[in-house]
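Novice: sequence and predicted structure, then a few things I'm wondering about:
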Amino acid sequence: MHNRSILAQLLLVFVTLLWGSTFLTLQIALTWADPVVIVALRFVIATGILTCLLRGEILKISRYEWKAGIVVGICIFGVYTLQTIGLQSIASSTSAFLTGLYVGFVPLLQWLIFKNAPQPITIVTIVLAFAGMTLFANPFSVSFSGQMGEWITVLSALICAAEILSISYFTKGCRPLQLSFTQLITVACLALLTLLWHEPSRPTEWTSGLFICVIALAAIVSFVQFGIGWALKYVPAMRATLIYALEPVFAGIIGWFAGEQFGLSELSGATLIIFAVLISAWRPSSGKKNNGETL
């Protein structure tokens, strides 16, 4: 079990690396299509990928796996949709900072739901990780005065924390591939329904570049959801959350290779986040089963 825990944490690091890579791909895709259109295409294709992998096993998906996938899928859709809406009125750096609030929301929800107050070491790692994420953004531009986009993005961060805890809760009774399928098809259906009333901000340009980007994004989200579903069987939700905090680090490094600025502030933030993750990984397990309530 200890070896699987280590493997699961390494898988989450790789998953977070893939997540970080999607920012640049998504930015390119947005030059050809509306964000909601991209979300719909991404998750429809991702659902198709898992349909091919599952084949005849889809009819054998249990009621519990459908229930879990629908709950988690609603959370995923909420995060993507609210972030998109928020970005229409606030800067991307502000959005990144406010989204990072999920690092603090996870232990808060654990406390409220599981009645388990965070331990001192958990608070230390949260502060370190959030401080590091702050250095990647510009929190001083946040005002909360007449900016609905800021409040909407905070709500998306809260839902993101609920998503992490939901996967951690349901994953023990689900098969990873089946759970991933039910999640993705839920998001795809919700995104397609949204397109019935959503007015795209720009017409879609059906270029080969758009298809390449969307297929890449779909393949990544398919693997990411499967990887998370498997890894959270062996990694507590709070520790996984700290690993997810590496996302801006990987995104910044990839952006740096693409020609973006990566200065002293970003380097300092990366150091703090990595330090928080190392403290979390070094801390010996308490011996409890993973139910999402320990670091």
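Specialist: Ah, there it is.
Novice: all contacts plus neighbour counts: C-alpha atoms, from now on.
Specialist: Fine.
Novice: show me where the stretch 151-295 of the chain has helices.
Specialist: Listed in chain order, the helices of the stretch 151-295 of the chain (DSSP state H, counting those that start in this stretch) span 176-195, 208-231, 237-244, 247-257, 264-282.
Novice: which other helices and strands contact the last one?
Specialist: Which is helix 264-282. In terms of contacts (3 or more C-alpha pairs under 8 Å, 6 or more residues apart in numbering; DSSP states H and E), helix 264-282 is packed against helix 120-134, helix 237-244, helix 247-257.
Novice: same question for the longest one.
Specialist: Using 3+ C-alpha pairs under 8 Å, 6+ apart, the elements in contact with helix 208-231 are helix 2-29, helix 35-54, helix 148-170, helix 176-195.
Novice: and that helix with helix 176-195, angle?
Specialist: 140 degrees (axes from the mean of the first three to the mean of the last three C-alpha atoms, to 10 degrees).
Novice: helix 208-231 to helix 35-54, inter-axis angle?
Specialist: Here the directions of helix 208-231 and helix 35-54 differ by 60 degrees (the same axes, to 10 degrees).
Novice: tell me the buried residues in helix 208-231?
Specialist: 210-211, 213-231 (16 or more other C-alpha atoms under 10 Å).
Novice: helix, strand, or coil at Ala117?
Specialist: Ala117 falls in the coil class when you classify it by DSSP: H, G, I helix; E, B strand; the rest coil.
Novice: and it, how far is that from Leu108?
Specialist: According to C-alpha to C-alpha, to the nearest Å, Ala117 and Leu108 sit 8 Å apart.
Novice: more crowded one of the two?
Specialist: Leu108 (18 against 15; other C-alpha atoms under 10 Å).
Novice: could you give the angle of the helix or strand hosting that one to helix 237-244?
Specialist: For Leu108, the host element (DSSP states H and E) is helix 102-114. Angle of helix 102-114 versus helix 237-244, following the same axes, to 10 degrees, is 170 degrees.
Novice: so how far is helix 102-114 off the chain centroid?
Specialist: Centroid displacement of helix 102-114 relative to its chain, using C-alpha atoms, centre = their mean, to the nearest Å, is 16 Å.
Novice: one more structure, for comparison:
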Amino acid sequence: MPVPAPRPVVGILLLIFVSAAWGSAFPLMKDLIARMPVADLLAERYGIAALVLAALRPGRLRRLPEGTWPAGVLLGLLFGVGQTAQAVALHDLPSSVSGFTVGSHVVITPVLGLVLLGARTSPRVWAAAALAMAAMAVFAVLRGAEGGHVSPPALAATLLSAVLYAAHTLVLGNSPAARQNAYAVTVIQLGTIAVMTGVLAAPDGLTPPATPGDWAALGHLSIVVCALGFLARSWGQVHVPPVSAAVILSAQPLWVTALAVALYGEPLTVSVFLGGGLIALSMLLIVLPGGPLGPGRRVAGPVPPRPSG
């Protein structure tokens, strides 16, 4: 299947949807984890998402080109291990510290790209990443840490998850199989995460949701956050380079805060305006004229090496 011509606006809108969908998952996950084991919730969430997408378009999983399965499994392992490490470490970390540490993937992504792939990143994109990182610090510091002892092993595990999320972004943006077979790769990576977390949950058996409200929350997490979110991200990164995608996805704390204000009546504070402003500025650096996704710019995959001589 040929890779479609780059359409930056489509990619940006898809990634904004992903950021909002994943931001909506935080309060639901925090609520459900109080009544369900982490591994059980993750296994059910990703398992339902994989089954729904596979049932909707089973033909997309037949006669796949070589390299599609390895790409999907690798992406699933990177994201699944990262999410499991983050969820387990959250028991020993304030949520603000965890969120700030995970958010560092917006800076880790260009660093990994430079070290591992030799990918060149413009100063404007570095500035956007730095602004997004500053926004993470605002959300973490100004909103106040929850207190308590910060466990070094938990902090290290959360930092590992940030590195794995950055690697996931780079692999997704640079894998030909992921770019050419986004639907199949999405289903495979969701299934991989479901199997991995299912193995962790198997010894004690799966605990299903106990109430209709919990089933509704699981449905949102499975269909909107996982199935549609991962699919939109796979398609979005066909049109947006990895580092720019990481900057757009860094708006998740802003969506979490907006939902908390709208649904739970939390007050609008200085951190909301300052952090939100920094995130908006970082995204403007990416999408306005002169940026990597601005008018007249082409969005492509990895730059091929120049011929010698």
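Specialist: Sure, I can see it. Worth saying up front: this structure is predicted, and the values here are computed from it rather than measured.
Novice: just to revisit the earlier point, do you know which of the helices and strands packed on helix 208-231 of structure 1 lies nearest Leu264 of structure 1?
Specialist: Ranking these by their distance to Leu264 of structure 1 (criterion: C-alpha to C-alpha) puts helix 2-29 first, at 19.4 Å.
Novice: any idea how far Phe23 of structure 1 lies from Gln147 of structure 1?
Specialist: Per C-alpha to C-alpha, Phe23 of structure 1 is found 24 Å from Gln147 of structure 1.
Novice: so which of those two has more stuff around it?
Specialist: With neighbours defined as other C-alpha under 10 Å, Phe23 of structure 1 and Gln147 compare such that Phe23 has more, 18 against 13.
Novice: and the more buried one, what's its match in structure 2?
Specialist: Matched by TM-score structural alignment, Phe23 of structure 1 corresponds to Phe26 in structure 2.
Novice: same question, Glu163 of structure 1
Specialist: Per TM-score structural alignment, Glu163 of structure 1 is aligned with His168.
Novice: just Pro176 of structure 1 next, same as before
Specialist: Residue pairing (TM-score structural alignment): Pro176 of structure 1 is matched to Ala182 of structure 2.
Novice: follow-up on the earlier one: export the helices and strands packed on helix 208-231 of structure 1 as JSON lines, with columns for distance to Ser265 of structure 1.
Specialist: Formatted as JSON lines, these follow (distance: least, C-alpha to C-alpha, whole Å):
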{"stretch": "helix 2-29", "distance to Ser265 of structure 1": "18"}
{"stretch": "helix 35-54", "distance to Ser265 of structure 1": "29"}
{"stretch": "helix 148-170", "distance to Ser265 of structure 1": "23"}
{"stretch": "helix 176-195", "distance to Ser265 of structure 1": "36"}
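Novice: wait, the match of Pro176 of structure 1 touches Ala232, no?
Specialist: No - contact criterion C-alpha atoms under 8 Å: Ala182 of structure 2 and Ala232 do not qualify, at 9.3 Å.
Novice: list the residues that contact the closest residue to the match of Pro176 of structure 1 other than its chain neighbours.
Specialist: What sits nearest to Ala182 of structure 2 in space, not counting adjacent residues and going by C-alpha to C-alpha, 6 or more residues apart in numbering, is Ser234, at 5.5 Å. Listed by C-alpha atoms under 8 Å, 6 or more residues apart in numbering, the contact partners of Ser234 of structure 2 are Leu172, Ala178, Arg179, Ala182, Tyr183, Thr186.
Novice: check the gap between the last one and Leu14 of structure 2 for me.
Specialist: If I follow you right, that is Thr186 of structure 2. Here the criterion is C-alpha to C-alpha. By it, Thr186 of structure 2 lies 15 Å from Leu14 of structure 2.
Novice: looking at those two, which is more packed in?
Specialist: Each of Thr186 of structure 2 and Leu14 has its neighbours counted (other C-alpha under 10 Å); Thr186 has more, 31 against 22.
Novice: distance check, the more buried one against Val10 of structure 2.
Specialist: Taking C-alpha to C-alpha, one finds Thr186 of structure 2 at 18 Å from Val10 of structure 2.
Novice: and for Trp235 of structure 2?
Specialist: Taken as C-alpha to C-alpha, the span from Trp235 of structure 2 to Val10 of structure 2 is 9 Å.
Novice: list the contacts for Pro203 of structure 1?
Specialist: Applying C-alpha under 8 Å, 6+ apart, the residues contacting Pro203 of structure 1 are Trp32, Ala33, Asp34.
Novice: distance check, the aligned partner of Leu193 of structure 1 in structure 2 against Leu53 of structure 2.
Specialist: In structure 2, Leu193 of structure 1 lines up with Val199, judged by TM-score structural alignment. Separation of Val199 of structure 2 from Leu53 of structure 2 (C-alpha to C-alpha) stands at 21 Å.
Novice: same question for Glu66 of structure 2.
Specialist: Distance of Glu66 of structure 2 to Leu53 of structure 2, given as C-alpha to C-alpha: 21 Å.
Novice: who has more neighbours, those two?
Specialist: Applying other C-alpha under 10 Å to Glu66 of structure 2 and Leu53 shows that Leu53 carries more neighbours, namely 21 against 9.
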